[in-house]
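Peer 1: can't give you the sequence, but here's the structure:
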């Protein structure tokens, strides 16, 4: 339900459980980012679903990750169920209409959606270091690798391109260190092992071409609705570092490619980051600073980023301060950390004199949340205890047949499903290595040709003991032939010349000593 440029979230209740008022998210503040938190089973996924539906109906494209597989139902018409009808009646949602939404399924592995790829070059050394959990020394080597690729015109597209470049760097570490700084062969080897681990985890399917175009996740339909891109992340969650790095890469790409537009009437794109704690777990400081920078500055590009996680403590304070729209589902408070999380969540809301936030957070029911959005002049509204509206699309996953049918009519069908491997660093370095081998072989043959020619004409040759034939044949003993104008000396002649050279050298040294001695006197 959309009213005057506002997205309907639910209806708040008074302390006596009577209906209070409808709660909205103002679209013009949709790019001010948001946070959806709550314990498992409290309704975070449904909240994500109804927000995505609202943005889509408002003509705003949406990108979200389907971690558990049940968000795919957004592409099918909702089904009337008793508890959904009850909630609609309870909050006064009349009429409660069902509809399907324009959805595009994506999958890094190409199993449950269209393939998603990017290149090594677009990923860059910082995010690649994060993906490999690289040390400072290894990160330095990666920076040199990208610098070397830029200067050498080597396109880094996939894992084998990076492996080939690292092999080249290891073989020429001494020469390259003089120009680019110290390159440790141990660090090169460590990076190669990490790349092998990534390959075994399926990351080779993520790196390559055709790379994802940001414009393809910012589509709208002919009837003006925004397309909802759903990333299949159930298998991807087995490699959480790849998941977090991919989503951070996408935000970085949006930041770099989209123009500055200030504060539009509605966002150009809304980005939901489910299981957000995976991005920040053990993240180095430089990466957290990068996330903070992107979140702070991408707002002026018209992009809203919404983090979805279980605990507000999962998000660093510097990032948390940038999130203006809040939906807080129930939290448990059994451990000291959980109690701290409850206090943190309560302190982030604008207080409501009718109730104590810290107490209410632990008593919220499923599908109920504390909601505070940005209101007039961008100030946060007073927090309200809200019953979240039921979704219009299907609650739960769609079937594999339904998914296949939606992929077949997708606007990006056929664009990303086939691999394309053009000439890049791997092919260029392999060609150079082959050429060097050919040149070395040609030089070796050129050196051997005179010797082979002499052997064919019966010419004599010197050999070392144990290598080749030490005894000349009979023809050679009876008829020695000159070699390139050089006549072999007899033993007596050689001895006479040696004696002459010795005498001459002794006489020369004596004369020099005599001359120098006379000068000293």
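Peer 2: Yep, that arrived. Please read these numbers as outputs of a predicted model, since none were measured by experiment.

Peer 1: contacts and neighbour counts: CA atoms only from here.
Peer 2: OK.

Peer 1: where do the strands sit along the stretch 251-400 of the chain?
Peer 2: Taking DSSP state E, counting those that start in this stretch to define them, one finds strands in the stretch 251-400 of the chain at 269-274, 303-309, 325-328, 368-372, 384-388.

Peer 1: repeat that for the chain.
Peer 2: Using DSSP state E, the strands of the chain run over 6-13, 19-26, 34-37, 62-66, 103-107, 114-115, 228-232, 269-274, 303-309, 325-328, 368-372, 384-388.

Peer 1: how about these, which one is nearest residue 417?
Peer 2: strand 114-115 (5.7 Å; CA to CA).

Peer 1: structure B:
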């Protein structure tokens, strides 16, 4: 074993289960003994997979997902281009296949293997079990991101959601939100918000126009019921392998604001739903956030702060997050600083801006005594990367040029996603859209009652003879006596009466929105 291989093997040594990233490379020579591995327990310390288009990021994502599944960890992968669905099928067994050749170079056997996969899609756009969310649960902050709302418009949406929460108006789909905006801008509804800031007609007009684009751009399909239970992402197959949830995004790849924000909703739902777990021997779920730059583009400060806080805290829920994008500068510094595992594919430097991005990327890596990263990064081949991860003690490993492992599953779309979806138990749970009573119907009934004509007064009854007038009796009181014990036990007692009052319900609803203003599942 060479000194280089010995140094790398020592730096990347793991006693427990691990993910095998590949083998170290020095001076264009691959060293099969220089094993580059990341401890499975460190996969919830988050990570970044970056690189220019065509450098192999998708295959790196596939390798990570396959090995996590083999280790019993569930994953969510975003399939933007539609070429990850083949992860359910074994790879090409031919010795002349790309995967077999790569394994031969690394000195490892190639064993074609398929993995347990659940195919999902946003609202049923594309092949997959429909993933839906209600507007109420999605919350005003994420919705404002999709609509491209400015800070003032986002605050107005928060006011609208506050009104819906306190008046028990379920916003299930975009039609409900449209109806509520129109009501609050009408003569009948304007006074409703005057005491807490009001809502300008100009802002309502902008939001209504933005809703049109969202409705025709996949929003009508995504928003509604039944809402996807986020814990359905965390499952294992009967053989103990983690289920890979493959979210089909090819059908909405021309609607980047929708799918990137929907991914953030899923991550925030995990944060709000899962209990604290502390440091686990392996994550419950690893969440791969593809096209991450779309999430941060034109984001408000409040939105970015929520992203930072979610990423910082969700590790303790047993969830790891890997952002997949082109350069580290696509990710805000406060988020980038929390990504302990880094796989950096090649960066090209064709323009002055590219050269600047290259230097910025090099500055985010630990200093290397054996590599000139600014010179090396543009020369990396497909399936090669600069790697640094956290070891079992949480210490960053030395930077190493790595020839990455090959996927064991198929590196192309599978043949029949529709059949797999039809056979899925989740399809029976989410396949059929529901249309329950919501804000639209409630507001329509309220307006109809308000505009209904007053009933004509009844004609007075004839006065009977005095001798037939009954003796007046006192009407019984309708108020029931409150037992003393109920005053502290809820129900119909003093506290129970307060909690059932309008003020009490307002107080209860004021505490059920958490990160990103999502509805909290637990108080």
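Peer 2: Noted; the coordinates are in hand. Everything numeric in this text was worked out from a predicted model, so none of it was measured.

Peer 1: so after superposing, what's the score?
Peer 2: A TM-score of 0.82 describes the superposed chains when it is computed by TM-score structural alignment, normalised by the length of the first structure; 441 aligned residues with a CA RMSD of 1.8 Å.

Peer 1: any chance of a markdown table for the strands of the first structure, columns mean neighbour count?
Peer 2: Output for these, formatted as a markdown table (neighbours: other CA atoms under 10 Å):
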| stretch | mean neighbour count |
| --- | --- |
| strand 6-13 | 22 |
| strand 19-26 | 19 |
| strand 34-37 | 25 |
| strand 62-66 | 23 |
| strand 103-107 | 24 |
| strand 114-115 | 24 |
| strand 228-232 | 26 |
| strand 269-274 | 25 |
| strand 303-309 | 25 |
| strand 325-328 | 26 |
| strand 368-372 | 27 |
| strand 384-388 | 27 |
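
Peer 1: nearest to residue 418 of the first structure, out of the ones you listed?
Peer 2: Proximity to residue 418 of the first structure (CA to CA) singles out strand 114-115 among the strands of the first structure, at 8.4 Å.

Peer 1: with the second structure overlaid, report how far that closest one is off on average.
Peer 2: Superposed on the second structure, strand 114-115 of the first structure shows a mean distance to its aligned partners of 0.6 Å (mean CA distance after the TM-score superposition for the first structure).

Peer 1: is it true that residue 65 of the first structure touches residue 271?
Peer 2: No: contact criterion CA atoms under 8 Å: residue 65 of the first structure and residue 271 do not qualify, at 9.2 Å.

Peer 1: chain center to stretch 62-69 of the first structure, what's the gap?
Peer 2: Centroid separation for stretch 62-69 of the first structure versus its chain: 17 Å, with CA atoms, centre = their mean, to the nearest Å.

Peer 1: what residues does it touch?
Peer 2: 52, 55-56, 72, 217-218, 226-234, 237, 269-275, 397 (CA atoms under 8 Å, 6 or more residues apart in numbering).

Peer 1: among the strands of the stretch 251-400 of the first structure, which is nearest residue 151 of the first structure?
Peer 2: So among those, strand 303-309 is nearest, using CA to CA, at 33.9 Å.

Peer 1: which position in the second structure aligns with residue 404 of the first structure?
Peer 2: Counting by TM-score structural alignment, residue 404 of the first structure lines up with residue 418 in the second structure.

Peer 1: typo on my end, it should be residue 43 of the first structure
Peer 2: Per TM-score structural alignment, residue 43 of the first structure is aligned with residue 56.

Peer 1: contact partners for its match?
Peer 2: Contacts of residue 56 of the second structure were listed using CA under 8 Å, 6+ apart, and they are 345, 382, 383, 384.

Peer 1: rewinding a little: dump the strands of the stretch 251-400 of the first structure into JSON lines; add distance to residue 131 of the first structure as well.
Peer 2: Shown next, in JSON lines, are these (distance: least, CA to CA, whole Å):
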{"stretch": "strand 269-274", "distance to residue 131 of the first structure": "17"}
{"stretch": "strand 303-309", "distance to residue 131 of the first structure": "20"}
{"stretch": "strand 325-328", "distance to residue 131 of the first structure": "30"}
{"stretch": "strand 368-372", "distance to residue 131 of the first structure": "35"}
{"stretch": "strand 384-388", "distance to residue 131 of the first structure": "37"}
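
Peer 1: what span of the first structure lines up against stretch 164-175 of the second structure?
Peer 2: Matched against the first structure by TM-score structural alignment, stretch 164-175 of the second structure falls on residues 149-160.

Peer 1: which outside residues touch the matching stretch?
Peer 2: Contacts for stretch 149-160 of the first structure (CA under 8 Å, 6+ apart): 118-121, 161-162, 165, 195, 199, 204, 207-209, 423-426, 428.

Peer 1: gap between the two ends of stretch 303-319 of the first structure?
Peer 2: Start and end residues of stretch 303-319 of the first structure are separated by 15 Å (CA to CA, to the nearest Å).

Peer 1: distance between that stretch and the chain's centre?
Peer 2: For stretch 303-319 of the first structure, the distance to the chain centre is 19 Å (CA atoms, centre = their mean).

Peer 1: the second structure: matching residues for that stretch?
Peer 2: Stretch 303-319 of the first structure maps onto residues 319-335 of the second structure, going by TM-score structural alignment.

Peer 1: and the longest helix seen in the second structure against the first structure, how far off on average?
Peer 2: Criterion DSSP state H: the longest helix present in the second structure is helix 256-273. Mean deviation of helix 256-273 of the second structure relative to the first structure after superposition (mean CA distance after the TM-score superposition for the first structure): 1.0 Å.
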